[in-house]
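> Could you work out the structure for the sequence below:
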Amino acid sequence: MSDIQKQQGLGRPTGAFVGASWVALGLGASVYFVGLYNARMLLAEKGFFLAVFLLGLFAAISVQKAVRDRAEDVPVTGAYLGVAWGMLLVSLTLMVIGLWNAELLLSEKGFYGIGFAMSLFAVVAVQKNVRDLAAFRRANPEVAPVARPSFPVVP
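Prediction:
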């Protein structure tokens, strides 16, 4: 076990938490994309909501990574951390403004807001799990990785 794991008590995330994180991300993103695909709005509006969604996911991952790096004494510049937080706040602000001004039913606005919020939370959890699993495998090379099913290749 590495010094970092000993200090922070990190271990391997449970399969249930890893699975739940991926399911939450898939569900949040799917709900958002299906709603966006079926929305009666201009293509430019759909593009705006798609771009804000993707910016939010990327910014949330960047914030999680930068905060975790700093906690593990990996050098992270203040500029990078500031930009990551700034872009996360920009994406949240743009989503709120976009939904406020969109000609959608209140229930549709809530639908997009919940899909966005759920996806932001889930992408941070997925990133954390990926990083925790990598750290666990580095610290415990004797532990075999989880076997993945192999399927025969049909010519």
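> hey, let's count contacts and neighbours off CA atoms from now on
Fine.
> all strands for the chain, in order.
Ranges of strands in the chain, per DSSP state E: none exist.
> what's the burial count for the residue nearest to Gly11 when sequence neighbours are not counted?
Of all residues not flanking Gly11 in the chain, Phe136 sits nearest, at 6.3 Å (Cα to Cα, 6 or more residues apart in numbering). A count of nearby residues for Phe136, using other Cα atoms under 10 Å, gives 19.
> Next, the second sequence, to be compared with the first:
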Amino acid sequence: MKKQKVSNAFVAASWVALGAGMIGFIVGLARAEMLLNEKGYYFTILLYGLFAVVSLQKAVRDRLENIQVTDIYYGICWFATLSSIVLLAIGLWNATLLPSEKGFYAFAFLLALFGAIAVQKNTRDNMLQE
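As a prediction, the model looks like this:
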């Protein structure tokens, strides 16, 4: 089975999703009326989540391609991804923000995570094409 090249439209859409999620989340934090330590918490969760999903995508892809990935690393990737989402949910649940603001942060975060996964997938696919 011949592998198809990733379309330029999907590559662009992936980068747009990553950028829109990250920039939206960060601009929302910059404009929010919350303490600096709260902003730092949410920013750290964003970075942690982005790193976690890229690591998870790589580990899953490696396993699918029969590249050795230890069970402990694979488990840590899943734990990090899920814990970043849970930590954001806990932070938003306890935050004194309007429900619309909480929804904005949740969806910007999830869009950024989706974008990071898609960009990592495209990068890996394009590396295999060369």
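> After superposition, what's the TM-score here?
Overlay of the two chains. TM-score (TM-score structural alignment, normalised by the length of the second structure): 0.98; 130 aligned residues with a Cα RMSD of 0.7 Å.
> Residue in the second structure paired with the residue nearest to Gly11 of the first structure?
In the second structure, the residue matched to Phe136 of the first structure (TM-score structural alignment) is Gln129.
> what separates that match from Ile76 of the second structure, distance-wise?
With distances taken as Cα to Cα, to the nearest Å, Gln129 of the second structure is found 29 Å from Ile76 of the second structure.
> Likewise for Glu33 of the second structure?
The gap separating Glu33 of the second structure from Ile76 of the second structure is 34 Å, by Cα to Cα.
> So which residue is dead centre in the second structure?
Leu113 (2.0 Å; Cα atoms, centre = their mean).
> which residue ranges form the helices in the second structure?
8-31, 36-64, 71-94, 99-129 (DSSP state H).
> and Lys2 of the second structure, which of the ones you listed is closest to it?
Nearest of these to Lys2 of the second structure, taken as Cα to Cα: helix 99-129 at 10.3 Å.
> Next, the buried residues of the closest one.
Residues of helix 99-129 of the second structure classed as buried by neighbour count (16 or more other Cα atoms under 10 Å): 102, 104-106, 108-122.
> hang on, the earlier thing: so if I had to pick from Glu33 and Ile76 of the second structure, which one is more boxed in?
Higher neighbour count among Glu33 of the second structure and Ile76: Ile76, with 15 against 11, using other Cα under 10 Å.
> Quickly note the distance from the counterpart of that one in the first structure to Ala59 of the first structure.
When the first structure is aligned by TM-score structural alignment, Ile76 of the second structure is paired with Val83. Relative to Ala59 of the first structure, Val83 of the first structure is positioned 9 Å away (Cα to Cα).
> repeat for Val96 of the first structure
The gap separating Val96 of the first structure from Ala59 of the first structure is 16 Å, by Cα to Cα.
> just Ala24 of the first structure next, same as before
18 Å.
> And for Val74 of the first structure?
Taking Cα to Cα, one finds Val74 of the first structure at 19 Å from Ala59 of the first structure.
> Looking only at neighbour counts, state which of those two leads.
Neighbours were tallied for Val74 of the first structure and for Ala59 using other Cα under 10 Å; the higher tally belongs to Ala59 (23 against 11).
> wait, isn't that one in contact with Trp85?
Yes. Between Ala59 of the first structure and Trp85 there is a contact under Cα atoms under 8 Å: 7.1 Å.
> Check the alignment and tell me where the residue nearest to the centre of the second structure lands in the first structure.
Counting by TM-score structural alignment, Leu113 of the second structure lines up with Leu120 in the first structure.
> Tell me how many other residues crowd the closest residue to its match other than its chain neighbours.
Among residues not flanking Leu120 of the first structure along the chain, Leu57 sits closest, at 5.7 Å (Cα to Cα, 6+ apart). For Leu57 of the first structure, the neighbour count with other Cα under 10 Å is 22.
> what residue of the second structure matches up with Leu57 of the first structure?
Using TM-score structural alignment as the criterion, the counterpart of Leu57 of the first structure in the second structure is Leu50.
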